[in-house]
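K.L.:
Using only what follows, build the 3D model:
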Amino acid sequence: MKLIKSRLWRRLLATVGVLLVVAGGLGVGNSSDLWAAEDGQPQLLAHRGIAQTFPLDGVEADTCTATRIHPPEHLLVENTIDSMRAAFDAGADMLEFDVQLTADNQLAVFHDSTLECRTDGTGRVRDHTLAELRKLDLGYGYTADGGATHPLRGKGVGLLPAAEEVIAAFPDRELLVDLKNDDRADGERLADLLATLPAQRRATIGVYGGDVAVRAVAERLPQLRVASRQTMKDCLLRYLAVGWSGHVPDACRNTELHLPQRYGRLLWGWPDLFVERMRGAGTRVILVAGDGPWSAGFDGEEALDQVPEHWSGWLWSNRVDAIAPHLRP
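P.N.:
Predicted coordinates:
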C-alpha cells in the first residue's frame, strides 16, 4: 500500500511539474515584457477630424451630444474638411469619418441620422438631397451652457462634404469610413465608390459599421480591411482559443480591431506582442478609451496614462491636437 501511495504521489508531482513547465512556457511565449519593442510609438486616429468633446456620463443612443459639449477650445465642426485637415496638421496618422446615403443616392459625411440636434435642418438625412444638406449650418445646435450661447452657430454653413470629396482631399492619407446606417444599400453604395479607386489607394482605406452594411462592402471588395461586431467577434474568439501558440487565425487577418483598453489584457501577448502579431497579419489594432460603447477617445494628457507603455498600435482620439504634443514632443 505504501508503495502504491508513493507511486501515485510521484505521478502527481510529475504531472504538476509538467503543467508548471507548460504554463511557464505559455507565459514566456506570450510575454510582452520579453517581446516588447522599447521604442514603441503610437499612431493617432482622428475621430471625425478634430471634434468638440462632451462628457459621456448619462449618454444614451438618442442623446443630443451637441447640447452638452465642453466649453469650446476651438471652433472646428466635426466631419468637415477643415476639421480633418486640422487633425492631419496636428499629427494624425489616420482620419475617421461618417457616411450615410442621401435621397439622391450620395454619400453624405454626417454623424446623426436626423438633423435637429446639430443643424438648423429637420428630418432624416436620407430624406434630403446632398444639395439640400449643403445649405445647412452644421454648427447651429452646439452649446456648452444649456442654450444660452451657441459658439459654433454660423461656423458650419455649407461645409457638409460628400465621401468622394474627403477621399480626394487627402489622396495619400490613411482613412477609416464609418457606415452609420446598417443598411445593405449604404454598404453597396460605398463599395461602388471604392471600386473606382486604384487598388493601391484602397489599401489605405478601411471600413467599419454594422454587420449588414459591412458585409455588403466585404463581398464586393474582399481585400478591403473591414470591421464590424461580427468580424471582431469571429477574430477574437478564435484568437483566444489558439493565440497561446502564436498562431493568428484567418479571421484576424487583414482586418480592423477596435479594442476598449480594459478588455485587451485578456488577449494572448497583450499588449505589444499581440499588436505585433496582428500587424504581421495585416491587421490594425485601434485602442479605444474606457469601455468602448460611445467611442471614447484619448483626448488629453491625463488619458494617456491609461495607454500601455511602449504602445505601438493606434490610439482613437477626438482631440489629436491635444495629445500629439505629449506623444511627439
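K.L.:
all contacts plus neighbour counts: C-alpha atoms, from now on.
P.N.:
Will do.
K.L.:
just so I have it, where are all the helices in the stretch 51-200 of the chain?
P.N.:
Shown for the stretch 51-200 of the chain, the helices assigned by DSSP state H, counting those that start in this stretch span residues 81-90, 130-134, 163-169, 184-195, 199-202.
K.L.:
Tell me which of the ones you listed lies nearest to Glu96.
P.N.:
For those, proximity to Glu96 was assessed by Cα to Cα; helix 81-90 is nearest, at 8.8 Å.
K.L.:
what number of residues lie near the nearest residue to Ala227 once chain neighbours are set aside?
P.N.:
Nearest residue to Ala227, sequence neighbours excluded (Cα to Cα, 6 or more residues apart in numbering): Tyr208, at 4.5 Å. If you count neighbours by other Cα atoms under 10 Å, Tyr208 ends up with 27.
K.L.:
For Leu159, give its distance to Glu78.
P.N.:
10 Å (Cα to Cα, to the nearest Å).
K.L.:
Neighbour count: those two, which is higher?
P.N.:
For Leu159 versus Glu78, neighbours defined as other Cα under 10 Å are more numerous around Glu78 (25 against 20).
K.L.:
so which of the helices of the stretch 51-200 of the chain gets nearest Asp112?
P.N.:
Nearest to Asp112, of these and by Cα to Cα, is helix 130-134 at 12.6 Å.
K.L.:
Now do the closest one: everything it contacts.
P.N.:
Applying Cα atoms under 8 Å, 6 or more residues apart in numbering, the contact partners of helix 130-134 are 102-104, 106, 108, 125, 157-162.
K.L.:
Buried subset of those residues as a ChimeraX selection?
P.N.:
Under the burial definition 16 or more other Cα atoms under 10 Å, those of those that qualify are selected in ChimeraX by:
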select :102,106,108,125,157,158,159,160,161,162
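K.L.:
surely Ala103 meets Asp127?
P.N.:
Yes - here Ala103 lies in contact with Asp127, judged by Cα atoms under 8 Å, at a distance of 5.0 Å.
K.L.:
of the contacts of helix 130-134, closest to Leu13?
P.N.:
Distances from the contacts of helix 130-134 to Leu13 were compared by Cα to Cα; the smallest belongs to Ala108, at 66.5 Å.
K.L.:
Second input sequence below; structure requested for side-by-side comparison:
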Amino acid sequence: MQRAVERSRRTPPPYLTDSLPARNGWPVGFAHRGADVRRENTLAAFEAAVDAGFGHLELDVRTTADGELVVFHDDTLDRVSTGRGRLRDHTWEQLADVTVGGEPLLRFAELLTALPEARLNVDLKDRASAPALARILAEHDAWDRVLVASFHDSRRRLFRRALADLGHPDRAYGPEQVATSGGAAAIAALVLLGPLGLTGWLRRYALDVDCVQVPVRHGLVPVATADFVRRCRAAGLPVHVWVVDEPDQMERLLEMGVDGIMTDRADVLAEVFTRRGIWPQR
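P.N.:
Reported below is the predicted structural model:
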C-alpha cells in the first residue's frame, strides 16, 4: 500500500513523458508485435515498423529452458513458427533453426541493441520473464525505454520486486522510473468501481501502475468507453487500447481522447494519424 501511495505522488515515468508524441500531447501508435502478422515479434517486423514511422513497439517475452529472454507470444511454438512444443522446454541453442515467417527468433537484449531509439511495450508471458527482464534492463541501463505489462498482476508485482533487489543506481533514471500497466485485476477494478467515483482513490491508494492498456470490449462488456477514458485520464492514468485495425474505430477512440492505439495494421494507423498531422512518430 505504501509503495502505491509513494508512486502516485511522483511525476510520471520517462517512458510516458519524454517521447516526442507525449511531449506534444499526441496519442501514440504502437506496432502490435511489430504490426506484421506473418513475421510477428521478429526483428524484421520491428525494423519495418520503425521504418514506417512507429516509435513504440508492442511485444511479448518468454524464457527458454536455459533462462534466455525471447520475444515470443505463445506458450507453444506451433502456431507461428517452424518449431514444435513449448518454448520453455527448449534451450536457446535448440531454437537456433526455428523461424517465424522466415525470420529467426529474437532475444530481447538483441532488440534493445538493434533499435536503441524505440520505446518498447513489454508483455510478460511467464513468471520467469519478470526477473530476467529486470536484469537485462539493468545491464543496458534501459529503465526509461520500456513499459512493462501483463494480464497477470502477480507478474508485474514480481517484476517490481526484482527491480527492488537491483537497488538504485546513481543515474538519471533508475528502477523506480520503469513504467508499468495494470493487469486483468487492476482493469476489472477500474471498470467495476470507476462508475462509483472510485477511480481516483484506486489510482492513489490501490493500484501500483502508471497507465492502463485495455481492449475495446471484453466479451459483452464494453471497456474503452468515453466515460472510462475520461475517468482514467482525470485520475492521471493514460489509456492505451488494443488491438484496433479498423480506421473508423481508431477515429472514434481518438475522439474519446485515448492516449495510444495498438494495431496490427501499420498502414491503416499511419493513414489515420497522418490525416491528423501526428505521423511519423519515430
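K.L.:
Beyond the longest helix anywhere in the first structure, next helix or strand please.
P.N.:
Longest helix in the first structure by number of residues, with DSSP state H as the criterion: helix 2-29. Later in the chain than helix 2-29 of the first structure, the nearest helix or strand by DSSP states H and E is helix 32-35.
K.L.:
So for that next one, what gets flagged as buried?
P.N.:
Of the residues in helix 32-35 of the first structure, those buried under the neighbour-count criterion (16+ other Cα under 10 Å) are 32, 35.
K.L.:
which bit of the second structure covers whichever strand in the first structure runs longest?
P.N.:
Counting residues, the longest strand in the first structure under DSSP state E turns out to be strand 94-101. When the second structure is aligned by TM-score structural alignment, the counterpart of strand 94-101 of the first structure is residues 56-63.
K.L.:
Return the mean post-superposition distance for that stretch against the first structure.
P.N.:
Stretch 56-63 of the second structure: mean distance to aligned residues in the first structure after superposition is 0.9 Å, counting by mean Cα distance after the TM-score superposition for the first structure.
K.L.:
now the strands for the first structure?
P.N.:
Secondary structure of the first structure, counting by DSSP E: strands at 43-47, 94-101, 107-108, 174-179, 205-209, 225-227, 256-260, 284-288, 314-317.
K.L.:
packing partners for the fifth one?
P.N.:
Meaning strand 205-209 of the first structure. strand 174-179, strand 225-227 (3 or more Cα pairs under 8 Å, 6 or more residues apart in numbering; DSSP states H and E).
K.L.:
Can you add mean neighbour count and distance to Met278 of the first structure and give those back as TSV?
P.N.:
Listed next are these as TSV, based on neighbours: other Cα atoms under 10 Å; distance: least, Cα to Cα, whole Å:
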stretch	mean neighbour count	distance to Met278 of the first structure
strand 174-179	22	18
strand 225-227	24	13
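K.L.:
Out of the ones you listed, which gets nearest to Glu301 of the first structure?
P.N.:
Closest to Glu301 of the first structure of these is strand 174-179 (Cα to Cα; 24.3 Å).
K.L.:
how about the helices of the stretch 51-200 of the first structure, which one is nearest Pro308 of the first structure?
P.N.:
Proximity to Pro308 of the first structure (Cα to Cα) singles out helix 81-90 among the helices of the stretch 51-200 of the first structure, at 22.4 Å.
K.L.:
quick one, what contacts the spatially most central residue of the first structure?
P.N.:
For the first structure, His258 is the residue whose C-alpha lies nearest the centre (Cα atoms, centre = their mean; 5.0 Å). With contact set as Cα under 8 Å, 6+ apart, His258 of the first structure has these partners: 285-288.
K.L.:
Could you identify which of those has the most neighbours?
P.N.:
Using other Cα under 10 Å as the neighbour criterion, Leu287 leads those with 28 neighbours.
K.L.:
quick one: what's aligned to that one in the second structure?
P.N.:
Residue mapping for Leu287 of the first structure onto the second structure gives Val241, with TM-score structural alignment as the criterion.
K.L.:
Its match contacts Gly260, correct?
P.N.:
Yes - taking Cα under 8 Å as the definition, Val241 of the second structure is a contact partner of Gly260 at 6.3 Å.
K.L.:
show me the biggest helix of the second structure in terms of residues.
P.N.:
The residue-count maximum for a helix in the second structure (DSSP H) belongs to helix 153-166.
K.L.:
helices or strands up against that one?
P.N.:
Short answer (3+ Cα pairs under 8 Å, 6+ apart): helix 153-166 of the second structure packs on helix 129-140, helix 184-193.
K.L.:
cutoff 6 Å now
P.N.:
helix 129-140 (3 or more Cα pairs under 6 Å, 6 or more residues apart in numbering; DSSP states H and E).
K.L.:
buried residues in the helix it packs on?
P.N.:
Going through helix 129-140 of the second structure with 16+ other Cα under 10 Å, the ones that come out buried are 129-138.
K.L.:
Mean deviation, that helix versus the first structure?
P.N.:
Once the two are superposed, helix 129-140 of the second structure sits an average of 2.3 Å from its aligned residues in the first structure (mean Cα distance after the TM-score superposition for the first structure).
K.L.:
What count of nearby residues applies to the residue nearest to Ala92 of the first structure when sequence neighbours are not counted?
P.N.:
Nearest in space to Ala92 of the first structure, with sequence neighbours left out and distances taken as Cα to Cα, 6+ apart, is Leu44 at 5.0 Å. Each residue near Leu44 of the first structure was counted by other Cα under 10 Å, and the total is 26.
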